[in-house]
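Colleague: here is my input; please provide its structure:
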Amino acid sequence: MKKRELIREASSFRDPSGFVFYSGNTIYRQVNTSYKNDYLHFKNSGLCKKLVDEKLLIPFREVSNFKSADSEAFAVLKTETIPFISYPYEWCFEQLKDAALCTLRIQRVCLEHNMSLKDASAFNIQFLAGKPIMIDILSFERYKEGLPWVAYLQFCQQFLSPLLLMAKVDSRLGMVSGIFLDGVPLDLTSRLLPKSSYLNFSTLAHIHMHAHNQKKYGKSSSSVRLKSKALTKNMFLGIIDNLENLIRNTKYSNGQTEWGEYSNMMNYTQAAFENKKKIVKSYLVRQQPKSVWDLGANTGEFSRIAAGLGIFTISFDFDHAAVNTNYLQIKKDGETNILPLLMDVANPTADLGWAHEERKSLQKRGPSDLVMALALTHHLCISRNLTFRLIASYFQKIGKSLIIEFVPKSDSKVRTLLRNRKDIFPWYNQKTFESESSKYFRILKRDPIGNNSLRIVYLMERKK
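Modeller: Predicted coordinates for the structure are as follows:
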């Protein structure tokens, strides 16, 4: 195989064991010579096969004839593709909880093969076919009896802290992980948690006392090691047991969702709703997209129409309870084509991390073949003061085709939005909507929902 142009993944610079790179649309991971012995043990001990068989680790294979220009290369691995890379601050509570339990399960299996996770980053977990899976093949090292778990602090900061804050304080605090990319500081978590959390031994040990020890001994793990007893494998397993029990018993109550169940939000008849679903399905069949981004998806009612057609669908909403409910439905029904994520369309995920390149914005992870924006535009216009032109301009950047719903001012939902504010939207009408949208998209079809509803669904295709 001849040498080719390689594009290195911008976020893959922290681990000296290797890095991720791309050749065309194919994802590879280089294993550096410095990681040779750990990699060979990982591969030959049976750990690799066990994790892949249990669908805890992304499948991969060695590419023996890959010509790398990097002299540090020991091996090159070709990995299965993840259709969409998501981040922990875009996950709901139940997604983060499952990702945490997945990580602990992997650590348990590692110990059975005399290995251990050397890092427990939440960014090493992605969702594939509705379930969490580890994507970092170089996170494993040979286990050394007596030494503490080097990834323990990272696990507590990136998984346990946001989970407890979401469950015990406010679900919106999960988004704090987008500020603290290396994990929510334990001292901050300790201060934010209610005083009653001190009465739970596990929370006391893993958060409050852990934060106290950090302050006392500093962040250097070697300082703590000198003060601690040797950690036997049984003690290590005991820590994993305790963390698993704490996380499993940490519950999140949806409470009063802002948007509620989709069926309770409709202001039109069931017949109109069924017709709207038929219209959307017909547009999807016509366009035949491979990917759909459903913006303002609520609990995923229309996302499931796309997923039912075999289309990989991302179901975005900014309401945590709605996303959480959507994910639980996916688990219950074993759905594999839907990924629910937290996202405020008016404030989408931005580029974060080193040089604004480590974690990609929503736009850079696109475009999707098709974007759906149903019962959304009036909220963006009236509540967020966005014009039709601004909305169309952004949608053109993230989607090749668009299914969008226009909701007229006479609609009760628009009247509700205008009830407590001055109407400064003389341009909010169908004519302006079509005129401004046409600057960025070609209107292919328009269909009224009918059955006493004046709403109209459009199919558009972006202009080149």
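
Colleague: every contact and neighbour count from this point should use C-alpha atoms.
Modeller: OK.

Colleague: is it correct that residue 280 is in contact with residue 403?
Modeller: Yes. Applying Cα atoms under 8 Å, one finds residue 280 in contact with residue 403, separated by 7.4 Å.

Colleague: tally of neighbours for residue 31?
Modeller: 22 (other Cα atoms under 10 Å).

Colleague: actually residue 326, not the one I typed
Modeller: 25.

Colleague: likewise for residue 63?
Modeller: There are 12 residues near residue 63, going by other Cα under 10 Å.

Colleague: and for residue 417?
Modeller: Neighbours around residue 417, by other Cα under 10 Å: 15.

Colleague: wait, isn't it in contact with residue 381?
Modeller: No. Using Cα under 8 Å, residue 417 makes no contact with residue 381, being 10.0 Å away.

Colleague: quick check: neighbours shared by residue 280 and residue 403?
Modeller: Jointly contacting residue 280 and residue 403 under the rule Cα atoms under 8 Å, 6 or more residues apart in numbering are residue 457.

Colleague: contact partners for residue 138?
Modeller: Here residue 138 is in contact with 17, 18, 31, 39 (Cα under 8 Å, 6+ apart).

Colleague: which pair in the residues you listed spans the largest distance?
Modeller: Farthest-apart pair in the contacts of residue 138 is 18 and 39; separation 10.8 Å (Cα to Cα).

Colleague: please enumerate the shared neighbours of those two.
Modeller: 31, 138.

Colleague: and for the helix or strand hosting residue 279, what are the contacting residues?
Modeller: Per DSSP states H and E, residue 279 falls inside helix 270-287. Helix 270-287 is contacted from outside by 302, 305-306, 401, 403, 447, 449-453, 457, 459, using Cα under 8 Å, 6+ apart.

Colleague: with stretch 234-254 instead?
Modeller: Outside stretch 234-254, the residues that reach it (Cα under 8 Å, 6+ apart) are 93, 97, 100-101, 104, 108, 148-149, 160, 163-164, 166-167, 202-203, 321, 324.

Colleague: next, the buried residues of it.
Modeller: Across stretch 234-254, burial judged by 16 or more other Cα atoms under 10 Å covers 236, 239, 240, 242, 243, 244, 246, 247, 251, 252, 254.

Colleague: how about this one, so we can line them up?
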Amino acid sequence: MPDIAVAQTSFRDPDGEVLVLDDRVLRRVRRGEDLLAFLETPSCRRMMSEGWLTSCRKVGESAPGGELLFEHNRLFFPSYPQEWPPEMLHAAGRLTLEIAAEVAHDGFRLKDATPYNVLFDGTRPVFVDWLSFERRDARDPLWPCAAQFERTFLLPMMGARSGGLSPAEVFLARRDGLEPEDVLPRLGLLARWSPLALQLVTLPAMAKSRANESTYQPKRVEDAEQAAFVFRANLKRLSWALQKLEPGARASSWAGYMQGSHAVSYSGSQFDAKVQFVEEALFDVAPRRVLDVGCNTGHFSLLAARSGAKVVAIDYDAASVGETWRAAHQGNADVLPLVVNLARPTPALGWRYGENASFLDRARGRFDLVLMLAVIHHLLITERIPLEEVLGLLAEITTDAAIVEFVGAGDPMFQKLLRGRADLHRDLTVEAFEAACAKRFRIERKAAAPDADRTLYLLRK
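Modeller: The predicted structure follows:
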């Protein structure tokens, strides 16, 4: 097979790697016997039809070296566990266990169980690592990556629930998740003895010092039915733990901000006027891909999705993003909610920073409309980012339009954020804002909120 000049994004599996050529996603496979056999199984066809798996088709014949080339459909916007709220980590874990149980019927198993095997198409998790499927020894009762599933799904979720750890804090620093001894100090004395904590944290941490090499050796039994029973029981144990860790609604000052802004920063009629402005702008622009910056609980993200756009919704508050995911998931809306702070966006990660692209590298030029509603004043005041820089980044991300809300110095939220530093932004007026916008955009439409120091703009390139 000839060499292909492409970006290599995955190479940790000795059986192959993922390559990206323009908008194509290719997988070069060195040992493809298991993959070819799995593609012929009923479980594979069923899961592909249900959307559990990304598509997979062979596009290259076997070369003298035995390599094969497959192509997968490219999802609109790849995301990573360090950008997910606990709700999305839970959904990815549930999909992983469902796939592990499904493929066992056809004599296969997953050889690894990490969140990095999953991407999201809107709110729907999709398994993308086709080289994870391998034949299962019918007399082997163990799932060798059960401990990895605990480290990368269950323990981070327990850390989020009991210790205040977010997936971002875990996966930005540790690709392979948490160990039981990482979570144990974060649990209260009583919490350590709950059935779930005993199974995942307390007893494993106590036994860690007594572990030996035999603990990790494959074990075979004489009876294949007995092995299958133990294998299924192990998956059920993990499913029980995952169910116990399903995230609920979480308290957050920002998760209730939409209701608060409706009651304080906007009257009912003012908020309705804002919705009308956004709806009319969406109709005029007819965007296909929208980025909602500072989405809060997703009101305007869902509005954009209902207009027919694919939406990526970002906010730095994980509780708000989790609520956005719930609302979009329940409404079957094409919204991908991510925990991203635009002032400190997700960096590139992995070997030589080449495995996980940074958020900005993924976002630049990928959207034809960006929403920045009640966001810019936070960037200016709290993050101290100059207006020219904010508008410059906005122009890099959108290929066409932006809906921006200008919040002036007379606004109560603006005053609250200033904390007595009014002199820092004394030159920030509507006229100054419009002059800065005019360097990169034309103002196609604007509307001032009645009796409020806020103005909405539709900007076009």
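
Colleague: one step back: and the contacts of residue 138 of structure 1, which of them are in helices?
Modeller: residue 39 (DSSP state H).

Colleague: buried among the contacts of residue 138 of structure 1? Need that as a selection in ChimeraX.
Modeller: Remark: buried members of these, expressed as a ChimeraX selection using 16+ other Cα under 10 Å:
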select :17,18,31,39
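
Colleague: where in structure 2 does the helix holding residue 279 of structure 1 fall?
Modeller: Here helix 270-287 of structure 1 aligns to structure 2 at residues 268-285, judged by TM-score structural alignment.

Colleague: how about stretch 343-362 of structure 1?
Modeller: Against structure 2, stretch 343-362 of structure 1 falls on residues 340-359 (TM-score structural alignment).

Colleague: that stretch: how far from the chain's middle?
Modeller: 13 Å (Cα atoms, centre = their mean, to the nearest Å).

Colleague: repeat for stretch 329-342 of structure 2
Modeller: On Cα atoms, centre = their mean, the centre of stretch 329-342 of structure 2 falls 8 Å from the chain's centre.

Colleague: what residues of that stretch count as buried?
Modeller: 329, 333, 334, 335, 336, 337, 338, 339, 340, 341, 342.

Colleague: average gap between the helix holding residue 279 of structure 1 and structure 2?
Modeller: Comparison of helix 270-287 of structure 1 with structure 2 after fitting gives an average deviation of 2.2 Å (mean Cα distance after the TM-score superposition for structure 1).

Colleague: what's the next secondary structure element after that helix?
Modeller: Counting by DSSP H and E, what follows helix 270-287 of structure 1 is strand 291-295.

Colleague: got the angle between that next one and helix 270-287?
Modeller: 150 degrees (axes from the mean of the first three to the mean of the last three Cα atoms, to 10 degrees).

Colleague: before we move on, back to that, what does the match of stretch 343-362 of structure 1 contact?
Modeller: So stretch 340-359 of structure 2 is contacted by 8-10, 80, 82-83, 172, 293, 314-316, 360, 379, 383 (Cα under 8 Å, 6+ apart).

Colleague: leaving out sequence neighbours, find the closest residue to the aligned residue in structure 1 for residue 110 of structure 2.
Modeller: Matched to structure 1 by TM-score structural alignment, residue 110 of structure 2 sits across from residue 117. Nearest residue to residue 117 of structure 1 in three dimensions, chain neighbours excluded: residue 140, at 4.8 Å (Cα to Cα, 6 or more residues apart in numbering).

Colleague: separation between the one you found and residue 430 of structure 1?
Modeller: 58 Å (Cα to Cα, to the nearest Å).

Colleague: how about residue 200 of structure 1?
Modeller: Taking Cα to Cα, one finds residue 200 of structure 1 at 57 Å from residue 430 of structure 1.

Colleague: with residue 94 of structure 1 instead?
Modeller: 40 Å.

Colleague: what sits up against the longest helix seen in structure 1?
Modeller: If you go by DSSP H, structure 1 has its longest helix at helix 93-112. Residues from elsewhere that reach helix 93-112 of structure 1 (Cα under 8 Å, 6+ apart): 47, 51, 56, 88, 116-117, 120, 122, 125, 132-134, 143, 159-160, 163, 166-167, 171, 174, 233, 237, 240, 244, 247-248, 252, 324, 327-328.

Colleague: just the buried ones from these, in PyMOL syntax?
Modeller: Only the buried entries of the contacts of helix 93-112 of structure 1 go into this PyMOL selection, using 16+ other Cα under 10 Å:
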select buried, resi 47+51+56+88+116+117+120+122+125+132+133+134+143+159+160+163+166+167+171+174+233+240+244+247+252+324+327+328
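
Colleague: among the contacts of helix 93-112 of structure 1, which are in helices?
Modeller: 47, 51, 163, 166-167, 233, 237, 240, 244, 247-248, 324, 327-328.

Colleague: okay if I get these as JSON lines plus distance to residue 441 of structure 1?
Modeller: Below are those laid out as JSON lines (distance: Cα to Cα, whole Å):
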{"residue": "47", "distance to residue 441 of structure 1": "51"}
{"residue": "51", "distance to residue 441 of structure 1": "46"}
{"residue": "163", "distance to residue 441 of structure 1": "42"}
{"residue": "166", "distance to residue 441 of structure 1": "40"}
{"residue": "167", "distance to residue 441 of structure 1": "43"}
{"residue": "233", "distance to residue 441 of structure 1": "61"}
{"residue": "237", "distance to residue 441 of structure 1": "57"}
{"residue": "240", "distance to residue 441 of structure 1": "53"}
{"residue": "244", "distance to residue 441 of structure 1": "50"}
{"residue": "247", "distance to residue 441 of structure 1": "47"}
{"residue": "248", "distance to residue 441 of structure 1": "47"}
{"residue": "324", "distance to residue 441 of structure 1": "33"}
{"residue": "327", "distance to residue 441 of structure 1": "32"}
{"residue": "328", "distance to residue 441 of structure 1": "36"}
